[in-house]
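Q: Fold the following and give me the result.
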Amino acid sequence: MSLSTGEESRMREEVLLADRDGVLEVTINRPEQRNAMTKAVAEAIAAAMDQLESSDHLRCAILTGAGGSFCAGMDLKGFLRGELPVDARGGFGGICTWTPRKPIIAAVDGPALAGGFELALACDLIVANQNARFGIPEVKRGLVAAGGGLVQLPRLLPRALAMELALTGDPIGAERALELGLINRMTDGPAIDAARELAQRIVANGPLAVGASKAIVRDSWLWEVDRLNQHQRAHVEPVFRSEDATEGARAFAEKRAPVWKGR
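A: Okay, the predicted model is just below:
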């Protein structure tokens, strides 16, 4: 599906897409169910990520939810029917096991619970309204946070705090999440507004450099210590050889804004 600037369209009706100034806004549109995740929505989000990856015009994505909620996790009614809200490649919500090279910002209003929290953690940055809540309450329903929460939280928090969130299932508010470094911004207005401002700061930068930087930050914890430079070089060298690198240096010398080509 191709999107023109400013155009908004439905993908499988429950996911809305909008292209705004090079930023792909993806909105889960199930407000009556607090945007609980279904298989159809997961596959639609994964397809939107393919759109982001393949379009030279799109530089960044914002993932949010309609109606004052981000995502309340797995749709339990669907689960009782035997449905799992996963995409074959992207996992839960379409992005928990794969994301595009370009950055994704989660704009969180209201609850981001269970798989909703895992969905936000799968994004690269999180902006939240002050009334947002985060947690993995699966144990309260006899389930396990299998969408990445139990893996990601011990890497982001001290072990004791990650264990408390996992074993009690109790949520934390946006202010506490900010204190712990789990989110980037807290706002008293709609999270989407702050996310758009952050997205434009990213879009202003060289797209190749942004993609390489995301890849290094996200993947470097997997690299062997004695091969760190080798792994990083594979991402860095193509950027330094690119037209954008030359343009960035020239624009700085000429005291003007760079014109990125993504090559």
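Q: C-alpha from now on. contacts and neighbour counts both.
A: Fine.
Q: And stretch 109-122, end to end?
A: Stretch 109-122 has an end-to-end distance of 17 Å (C-alpha to C-alpha, to the nearest Å).
Q: what distance separates stretch 76-92 from the middle of the whole chain?
A: Centroid separation between stretch 76-92 and its chain, computed with C-alpha atoms, centre = their mean, to the nearest Å, is 19 Å.
Q: Can you tell me what sits against that stretch?
A: 37-43, 46, 74-75, 93-94, 96-99, 115, 119, 147 (C-alpha atoms under 8 Å, 6 or more residues apart in numbering).
Q: Go through the residues you listed and flag which are in strands.
A: In strands, judged by DSSP state E, none of the contacts of stretch 76-92 are found.
Q: Buried only: go through those residues for me.
A: 37-43, 46, 74-75, 93-94, 96-99, 115, 119, 147 (16 or more other C-alpha atoms under 10 Å).
Q: Just the ones in helices from the residues you listed, please.
A: Secondary structure from DSSP state H places 39-43, 46, 115, 119 of those in helices.
Q: Which one of these is nearest to residue 196?
A: residue 119 (18.6 Å; C-alpha to C-alpha).
Q: Leaving aside the residues adjacent along the chain, what's closest to residue 92?
A: Distances taken as C-alpha to C-alpha, 6 or more residues apart in numbering place residue 86 nearest to residue 92, at 4.2 Å, with adjacent residues excluded.
Q: One more sequence to fold, the one below, so I can look at both together:
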Amino acid sequence: MADSVVVERRDRVLVVSINRPEARNAVNREVTEAIAAAVDELDATDDLSLGIITGAGGTFCAGMDLKGFLAGEDVALPGRGLAGICRRPPVKPLIAAVEGWALAGGCEIALACDLIVAAEDARFGVPEVKRGLVAAAGGLLRLPRRLPRAIAMQLALTGEPLTAVEAHRFGLVNEVTPAGGALSGALALARRITANGPLAVSVTKRILDGATDRTIEEGFAAQEPLVDRILASADAREGSLAFAEKRPPVWTGR
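A: Predicted coordinates for the structure are as follows:
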């Protein structure tokens, strides 16, 4: 039997593919544990800068495996949530490469990522209300931060999907690709990020993540120890030396 999650390294990028196309890549306990292990590897490995999450077989993810739910399976990890990332995303950036449907928990996985690259025929939806459920894996918390409030409200209350083109227009999706091209587009975006210092990238993400919940003064106080860490890093020295010597930097993530 094929692994339910396939993990591969592409230079400084860790590509994580949900591999249950026969179940539209629905998330069961095995998928959650495998994704959690993959993002732990991402955060712990100095020569990895970011991750990409995608789905096999033309579907990103149809959400929680309802058969498993009805059988009593817990598909969320304590403190980490659905897929091991919805409540506590990794420190390093994640890109969602979305083909087809990102539905229910699948949409919430995409929302837990920092950037989204979607095929032009992709769809995003949180239809839980249609089943008498609530989008409890972070969708209702993140949608109003990523979309205009009225659009987020309509999406959540009607349960009707948003197209990739609409999601791009509203700023939820970073880039739209031809059908079948989401992973290639995500890798191209990743290469533009991995050209930069990996430690600086992860700290930049951390500062941005907390920025909207703080005043400017609180933000300066919170970022000071993080910035000090960067200034004392080997990568900061390497970046400056490489610039002075007119050569590409060699990053170590330290």
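Q: After alignment, which residue of the second structure pairs with the residue nearest to residue 92 of the first structure?
A: Aligned by TM-score structural alignment, residue 86 of the first structure pairs with residue 76 of the second structure.
Q: Give me the distance between its match and residue 243 of the second structure.
A: Using C-alpha to C-alpha, residue 76 of the second structure is found at 45 Å from residue 243 of the second structure.
Q: Which one's more surrounded, these two?
A: residue 76 (22 against 12; other C-alpha atoms under 10 Å).
Q: Against residue 93 of the second structure, how distant is the more buried one?
A: From residue 76 of the second structure over to residue 93 of the second structure the distance is 21 Å, taken as C-alpha to C-alpha.
Q: mind checking the SS state of residue 175 of the first structure?
A: The three-state assignment at residue 175 of the first structure reads helix, by DSSP: H, G, I helix; E, B strand; the rest coil.
Q: how about residue 195 of the second structure, what's its match in the first structure?
A: Residue pairing (TM-score structural alignment): residue 195 of the second structure is matched to residue 204 of the first structure.
Q: and that match, how many neighbours?
A: Neighbour number of residue 204 of the first structure under other C-alpha under 10 Å is 15.
Q: can you tell me how far it sits from residue 15 of the first structure?
A: Separation of residue 204 of the first structure from residue 15 of the first structure (C-alpha to C-alpha) stands at 27 Å.
Q: go on, residue 103 of the first structure?
A: The gap separating residue 103 of the first structure from residue 15 of the first structure is 19 Å, by C-alpha to C-alpha.
Q: now the strands for the first structure?
A: 8-11, 15-20, 23-28, 60-65, 86-87, 91-92, 104-108, 111-113, 125-129, 133-135, 172-173, 185-187.
Q: In JSON lines, list those strands along with distance to residue 216 of the first structure.
A: Listed next are the strands of the first structure as JSON lines, based on distance: least, C-alpha to C-alpha, whole Å:
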{"stretch": "strand 8-11", "distance to residue 216 of the first structure": "31"}
{"stretch": "strand 15-20", "distance to residue 216 of the first structure": "27"}
{"stretch": "strand 23-28", "distance to residue 216 of the first structure": "22"}
{"stretch": "strand 60-65", "distance to residue 216 of the first structure": "17"}
{"stretch": "strand 86-87", "distance to residue 216 of the first structure": "25"}
{"stretch": "strand 91-92", "distance to residue 216 of the first structure": "22"}
{"stretch": "strand 104-108", "distance to residue 216 of the first structure": "15"}
{"stretch": "strand 111-113", "distance to residue 216 of the first structure": "27"}
{"stretch": "strand 125-129", "distance to residue 216 of the first structure": "15"}
{"stretch": "strand 133-135", "distance to residue 216 of the first structure": "27"}
{"stretch": "strand 172-173", "distance to residue 216 of the first structure": "29"}
{"stretch": "strand 185-187", "distance to residue 216 of the first structure": "22"}
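Q: Tell me which of the ones you listed sits nearest to residue 211 of the first structure.
A: Closest among the strands of the first structure, once you apply C-alpha to C-alpha, is strand 60-65, at 9.8 Å.
Q: quick check: that closest one aligns to which part of the second structure?
A: Under TM-score structural alignment, the alignment places strand 60-65 of the first structure onto residues 50-55 of the second structure.
Q: how close does the matching stretch sit to the first structure?
A: By mean C-alpha distance after the TM-score superposition for the first structure, the fitted stretch 50-55 of the second structure averages 0.6 Å away from its aligned residues in the first structure.
Q: quick one: that stretch to chain centroid distance?
A: The answer for stretch 50-55 of the second structure is 7 Å, by C-alpha atoms, centre = their mean.
Q: what does stretch 159-173 of the first structure give?
A: Using C-alpha atoms, centre = their mean, the offset of stretch 159-173 of the first structure from its chain centre is 21 Å.
Q: For that stretch, grab the matching residue range in the second structure.
A: The aligned range for stretch 159-173 of the first structure is 149-163, by TM-score structural alignment.
Q: Tell me which residues are up against the matching stretch.
A: Outside stretch 149-163 of the second structure, the residues that touch it by C-alpha under 8 Å, 6+ apart are 120-130, 140, 143-144.
Q: Same question for stretch 180-192 of the second structure.
A: 13, 50, 52, 54, 58, 95-99, 116-119, 175-177.
Q: Same check on stretch 195-213 of the second structure?
A: Residues outside stretch 195-213 of the second structure that contact it (C-alpha under 8 Å, 6+ apart): 46-49, 91-93, 193, 219, 223, 226-227, 230, 235-236, 239, 251-254.
Q: how does it look with 10 Å?
A: For stretch 195-213 of the second structure, the external contacting residues (C-alpha atoms under 10 Å, 6 or more residues apart in numbering) are 12, 43, 46-50, 90-93, 114, 145, 193-194, 218-220, 222-223, 226-227, 229-231, 233-236, 238-239, 248-254.
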